[in-house]
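Undergrad: give me coordinates for this.
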Amino acid sequence: MRLTVIGTGYVGAVHAACMADLGHQVLGADVDPERIAALTAGRPPFFEPGLGGLLKRAVDSGRLRFTTSTAEAARFAATHFVCVGTPPLPGSGAADLRFVEAAVDELTAHLPEERDERVLVVGRSTVPVGTTQRLAGRLGTAADLAWNPEFLREGCAVQDATRPLRIVAGVGAAWAEARLREVYAPLTRLGTPFVATDPATAELVKLASNSFLATKVSFINAMAEICDATGADVLTLARAMGADPRIGPGCLVPGLGFGGSCLPKDIRAFAAGVEDLGLGESVAFLRQIDAINSRQRLRTVELAAHLVGGSFTGRRIGVLGAAFKPGSDDVRDSPALAVAEAVRRRGAHVRVHDPEAADNARAVRPALLFAPDVTKTCDQADLVLHLTDWPQYRDLDPAELAQVVRTPAIVDARHTLDAAAWRAAGWTLHAPGRPRHAVRRQGGAP
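TA: The predicted structure follows:
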């Protein structure tokens, strides 16, 4: 089939490459000429494992090309995927739909009046419930509109795009459903479930899914706070809870909390959208979930301050990680970067290392110092903070690193280091929610 992808950011670039890899003829369109030039050369404009090979293979095959012309995209195909961003509105957290609306309006303006087949515009952006109905009015009779939310995880996006757990299609007409089934036939033949529903339900699936995942993360982090106060072990607690199939182990991972461009943004936008419907009490818990998540950053800063004697002034802190998660160079709403900046503002001399995200982090936090390797990051450090669980950090030799620091003390805020190995190498390892590794709470301080 011939398809276009309008917007070649994170979601659009991955979707375009995947669709071409499945055998479709794909034209990606974007207003950013530098991004289009990079993609045309087969170079992803961001770090995502596996995407480089997938993209280059698709471009070299001739099935994928890119343009800055919406008019060209409108002429190229009768099925158009809209993958532009929906950032939060300043002050409210609600989704800003200007880019989606602009993409739909521009595409509509360039659609040919005469076509051999009906035109289908397919939204993949994360939007409030009711967006499809509102946008349909902007399209008028030029095209039909469906909603097909994406479920890509940064760091696993290629896997999620080529072997998705489900495909959700919110459609208002049988022919639109048939068109999308044809698009995704290579995946459904491999067993991927295809869930056809109305557009409102499709919009809600993405928001509800991310809100539920965020709830599990914040719940286990709240339990970690209780474990600190009572002497219980949060990892054993999570393992025992996750053994119950009604609960499951997924996302019951205590640590520094979630960040990035999806979960924080989506739960705030979901809460704001539902409040606009007059049903704010139904999702009031999402505000608390957000607050619990943000509190993990402050708890980590306070624990670090306690471990260096109550004041960061004059202390050297080595920070391992800047990306919001491993496998990504994304630093948007990164808990690791937020902690590093907070420690710096309280007087510490902070050096940060990240294997992929250093350039992006430096752009948004220019006052922080970034080191090219872990050794320079931790040189003469009074405390090391492990804040992004890159596999490179799990593979560090704690005995070698102990020769570099001033004080062999580390906060494992991600619960992924081998505590026994680090202790055997002479380190004091602190892990929130673990009584053998964390400082017990006394008088309100961790």
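Undergrad: use CA for all of it now, contacts and neighbours both
TA: OK.
Undergrad: what's the end-to-end length of stretch 301-315?
TA: Stretch 301-315 stretches 13 Å from its first residue to its last (Cα to Cα, to the nearest Å).
Undergrad: check stretch 425-445 too.
TA: 28 Å.
Undergrad: for stretch 133-147, same thing?
TA: 10 Å.
Undergrad: tell me, what residue is most central in this structure?
TA: Gly260 (4.3 Å; Cα atoms, centre = their mean).
Undergrad: doesn't Val331 make contact with it?
TA: Yes. Counting by Cα atoms under 8 Å, Val331 is a contact partner of Gly260 at 6.6 Å.
Undergrad: distance of the residue nearest to the centre of the chain relative to Gln392?
TA: From Gly260 to Gln392 the distance is 20 Å (Cα to Cα).
Undergrad: ok, now Cys156?
TA: 17 Å.
Undergrad: same deal with Gly433?
TA: Relative to Gln392, and taking Cα to Cα, Gly433 is found at 24 Å.
Undergrad: and what of Thr188?
TA: According to Cα to Cα, Thr188 stands 36 Å off from Gln392.
Undergrad: between these two, which is the more surrounded one?
TA: Using other Cα atoms under 10 Å as the criterion, Thr188 and Gln392 rank with Thr188 on top: 17 against 12.
Undergrad: the more buried one: what's it in contact with?
TA: With contacts defined as Cα atoms under 8 Å, 6 or more residues apart in numbering, Thr188 is in contact with Phe194.
Undergrad: separation between it and Ala222?
TA: Thr188 is 39 Å from Ala222, by Cα to Cα.
Undergrad: likewise Gly327?
TA: Relative to Ala222, and taking Cα to Cα, Gly327 is found at 26 Å.
Undergrad: let's compare: structure for the following, please.
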Amino acid sequence: MSLKISVIGTGYLGATHAACMAELGFDVIGVDIDAAKVAALSRGNLPFHEPGLPELLRKHVDSGRLRFTTDYAEIADWADIHFIGVGTPQRADGHGADLRFVDSAVHELTSRIRGSALIVGKSTVPVGTARRLRGIIDTEAHSEANIALAWNPEFLREGFAVADTMRPDRLVIGAEGGTAEALLREVYAVALAAETPLIVTDFETAELVKVAANAFLATKISFINSFAEVTETIGGDITTLADALGHDIRIGRKFLNAGVGFGGGCLPKDIRALQARVSELGLSHTMGYLAEVDEINLRRRERVVRLANSMLSDKLVGARIAVLGVTFKPDSDDVRDSPALDIAVRLFNAGADVLVYDPKGNNNAAERFPRLHYANDLPEAVAQADLVLLLTEWAEFKALVPADLEDVVAERRIIDGRNVLARGQWEDAGWEIVGMGQHHPPLDGEL
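TA: Purely as a prediction, here's the structure:
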């Protein structure tokens, strides 16, 4: 008999996991306390942008294999496996992770389960969380219940979430005892048959894998951006430098791209939560370098603002600036901690007339910062612009050539915040173009 699966939390992670589990052939119920979100998903409507996921959602809502509810009682003894995919945002009073939603999900399930079940955490949590939850389950479980616990971290990339769920580059299971491993091997049978690496380990290692991966990725991005600060000051080609480093098999070329820095709902909060957790463990010196990783990342945003001011001859106030892209990465509508949106807001606060265009992110950005002006398309955004900023490397922006803009802008100035344009082509067409890591006369306050 096929396993029945519930997924607690129907945000980016939960909705993706639920739809993909249905695609693998399981009967799935998604659970969320947000009745409006549940109603939308039940109609097959996805409240965020993720390529390929809307079609998967509608397919399995229509087939009846996937449905949604707000009622924990409906799934407590119905499902064999309960995946927890709720958010763990940064706490309002510090850098630590807010675990209220994870704790609530475990309490709600534990209080209702009467038979055998497996609870599987997928949310990104501080190390030690699963061990603590195991204690809660042992204390609160009904005498008739037999509840196993495992931690199975997600490694989704926005824009590739369906592929990353269906064909992951690795699977990690943190568990005690063989029951959890056996059930999860059944869940992931297709991926395992395709020889996806499987790491079975303890709770703590499974919890650390995700935050360690994000900390390493953030460090790599800030590493190349620290060298961009050097080449901006003294000269040198940051892209060639990155290419040369990338040929070293110990390093690799991926994510060695100088730019405006990282953002999104994972990297910034996860490296801060990791620092907070090791500090709680009395090991604050161990992850001290992450504070500098974070600081380098934030400096890139201010660098772009100061560069814009310099290119406008200190006449930022009243200047018309076109911002192309406000999501933290392409193929996503996610503007959480987006460096691009932060730069747009900083320019607006400095007195510039900022007009934003993003293929998918305008609505989410407008909810956060309604005072910015949002264009419906690229021509509207760049019309009569004194300066153009390319801040998210959407395909339509990467494909731009000077002729696309030169008859509509007021001045031929552009900042390539992602180093994706052919600089020589733009310079030959009479544009002043500056990329990240490119040598530039010292800005105010720089030596």
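Undergrad: TM between them?
TA: Comparison of the two superposed chains (TM-score structural alignment, normalised by the length of the first structure) gives a TM-score of 0.96, and 439 aligned residues with a Cα RMSD of 1.3 Å.
Undergrad: quick revisit: mutual contacts of Gly260 and Val331 of the first structure, please.
TA: Taking Cα under 8 Å, 6+ apart as the criterion, Gly260 of the first structure and Val331 both touch Phe324.
Undergrad: counterpart of stretch 418-428 of the second structure in the first structure, which residues?
TA: Using TM-score structural alignment, the residues of the first structure aligned to stretch 418-428 of the second structure are 414-424.
Undergrad: try stretch 175-189 of the second structure
TA: Stretch 175-189 of the second structure corresponds to residues 171-185 of the first structure when matched by TM-score structural alignment.
Undergrad: can you map out the helices along the stretch 1-150 of the second structure?
TA: For the stretch 1-150 of the second structure, the helices defined by DSSP state H, counting those that start in this stretch cover 12-23, 35-42, 53-63, 72-75, 100-110, 129-140.
Undergrad: between the ones you listed, which one is closest to Gly177 of the second structure.
TA: Taking Cα to Cα, helix 129-140 is the member of those nearest to Gly177 of the second structure, at 12.9 Å.
Undergrad: what lines up with Val354 of the second structure in the first structure?
TA: Using TM-score structural alignment, the equivalent of Val354 of the second structure in the first structure is Val350.
Undergrad: quick one: that match is in a strand?
TA: Yes. Counting by DSSP: H, G, I helix; E, B strand; the rest coil, Val350 of the first structure is part of a strand.
Undergrad: let me see the contact set for it.
TA: Counting by Cα under 8 Å, 6+ apart, Val350 of the first structure touches Arg316, Ile317, Gly318, Val319, Ala340, Val343, Arg344, Leu368, Leu369.
Undergrad: which one among these gets closest to Trp147 of the first structure?
TA: Ala340 (38.9 Å).
Undergrad: over to the counterpart of that closest one in the second structure. Which of the three states is it?
TA: Under the alignment (TM-score structural alignment), Ala340 of the first structure maps onto Ala344 of the second structure. Per three-state DSSP, the local secondary structure of Ala344 of the second structure is helix.
Undergrad: can you check Leu421 of the second structure too?
TA: Quick answer, by three-state DSSP: Leu421 of the second structure is coil.
Undergrad: distance of the residue nearest to it when sequence neighbours are not counted from Ser279 of the second structure?
TA: Nearest residue to Leu421 of the second structure in three dimensions, chain neighbours excluded: Lys398, at 6.2 Å (Cα to Cα, 6 or more residues apart in numbering). The gap separating Lys398 of the second structure from Ser279 of the second structure is 42 Å, by Cα to Cα.
Undergrad: returning to that earlier point: give me the buried entries from the contacts of Val350 of the first structure.
TA: Neighbour counting by 16 or more other Cα atoms under 10 Å classes Arg316, Ile317, Gly318, Val319, Ala340, Val343, Arg344, Leu368 among the contacts of Val350 of the first structure as buried.
Undergrad: okay, and which of those residues map to strands?
TA: Arg316, Ile317, Gly318, Val319 (DSSP state E).
Undergrad: dump these to JSON lines, plus distance to Ala178 of the first structure.
TA: Shown next, in JSON lines, are those (distance: Cα to Cα, whole Å):
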{"residue": "Arg316", "distance to Ala178 of the first structure": "61"}
{"residue": "Ile317", "distance to Ala178 of the first structure": "57"}
{"residue": "Gly318", "distance to Ala178 of the first structure": "55"}
{"residue": "Val319", "distance to Ala178 of the first structure": "51"}
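Undergrad: and which of the residues you listed is nearest Gly443 of the first structure?
TA: Among these, and counting by Cα to Cα, the member closest to Gly443 of the first structure is Ile317, at 25.1 Å.
Undergrad: what residue in the second structure is paired with that closest one?
TA: In the second structure, the residue paired with Ile317 of the first structure is Ile321, using TM-score structural alignment.
Undergrad: with Arg57 of the first structure instead?
TA: Structural correspondence for Arg57 of the first structure with respect to the second structure (TM-score structural alignment): Lys59.
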